[in-house]
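Visitor: Please find the sequence and the predicted model below.
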Amino acid sequence: MGLYFNRKQLKNLRKTLRKRATGAEKILWQFLKRRQIEGCKFRRQHGIGRYVVDFYCPELSLVIEVDGASHDSEEAHMRDARRQQEIEQHDITVLRIRDEVVRYDIHSAIEKVRSEVLRLKGKPPSA
């Protein structure tokens, strides 16, 4: 079975998640929207298969997930690993950034995203 993007069944969930974005997701979105990072378009709360990811860049097949405290339990780690493995099977890169990094060191978070974008574009990061 192929991979489906933005399945109709998840439309209401995606809409709700956009309305209820975490503080860190809102902060990061301010830097991702309007092609601010290397001209790449990002979408927020994008459906990939049976999952909804925080941010997705279709040009690079790059997912960005902002992980907060709800991802700290052993059960959550296992669920995240399973989900990530399933997404990566479709040649999609998953970049995870801690909620605290986005909230307290946004420049480090943006540089992490920029480095991954440049790597996927096959360009070396500038010094």
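Guide: On my side now, so go ahead. Numbers count the residues shown, from 1 in each chain.

Visitor: going forward, measure contacts and count neighbours with C-alpha atoms only.
Guide: OK.

Visitor: got the buried residues for stretch 33-51?
Guide: By neighbour count, and taking 16 or more other C-alpha atoms under 10 Å as the criterion, the buried residues in stretch 33-51 are 37, 40-51.

Visitor: Pull the contacting residues for the residue most central in space within the chain.
Guide: Centroid-nearest residue in the chain: residue 64, 1.8 Å away (criterion: C-alpha atoms, centre = their mean). Counting by C-alpha atoms under 8 Å, 6 or more residues apart in numbering, residue 64 touches 53-56, 94-97.

Visitor: take a look at this one as well, against the first:
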Amino acid sequence: MTRQERTDRARTLRQTSGLAERRTWSLLRGGRCDGFKFRRQHPIDRYYADFACEALRLVIELDGPVHERDEVVLNDHYRQLDIEALGWVVIRFTNAQALGEPHQITDAVRDHARRVRSVPHPPTQLR
């Protein structure tokens, strides 16, 4: 898939987003969550993350009712393993959580940021 095709696909996904995604985007956009920049429908390998923060290597996924079907659960599992193998952390929420308790999402971002910041850097090699 070309870069333009990926951009067009991401744009289409953003334009057809549901209420839970739009509300979550209003919480995350423009650095509203502690200054962390998120992108919507961000391409990672062959996947599109609902929301991704490159600085934290964090993906937020929202799951609607279709994600309760067995085959979708299995696909989501493999997709998450692939994304995590690329060095990202994936946190999932249901649409109901995003709409009813949106603070769970921002709290999860903040918790992840604290964990990332508390990991010590590897020692520098002596020359």
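Guide: Received the coordinates, thanks. Owing to the predicted nature of the structure, the values given are computational and were not obtained by experimental measurement.

Visitor: what's the TM-score here?
Guide: Once superposed, the chains reach a TM-score of 0.85 (TM-score structural alignment, normalised by the length of the first structure), with 118 aligned residues with a C-alpha RMSD of 1.7 Å.

Visitor: which residues in the first structure form strands?
Guide: Counting by DSSP state E, residue ranges of the strands within the first structure are 43-48, 51-57, 62-67, 93-98.

Visitor: among those, which is nearest residue 111 of the first structure?
Guide: Of all those, it is strand 93-98 that lies closest to residue 111 of the first structure, at 11.1 Å by C-alpha to C-alpha.

Visitor: Would you check the span in the second structure matched by the closest one?
Guide: The alignment of strand 93-98 of the first structure onto the second structure (TM-score structural alignment) spans residues 89-94.

Visitor: mean deviation of that stretch from the first structure?
Guide: Comparison of stretch 89-94 of the second structure with the first structure after fitting gives an average deviation of 0.8 Å (mean C-alpha distance after the TM-score superposition for the first structure).

Visitor: need the contact list for residue 85 of the first structure.
Guide: Contacts for residue 85 of the first structure (C-alpha under 8 Å, 6+ apart) come out as none.

Visitor: sorry, back to before: which two among the buried residues of stretch 33-51 of the first structure are spaced furthest apart?
Guide: Farthest apart among the buried residues of stretch 33-51 of the first structure by C-alpha to C-alpha are 37 and 50. That separation is 27.4 Å.
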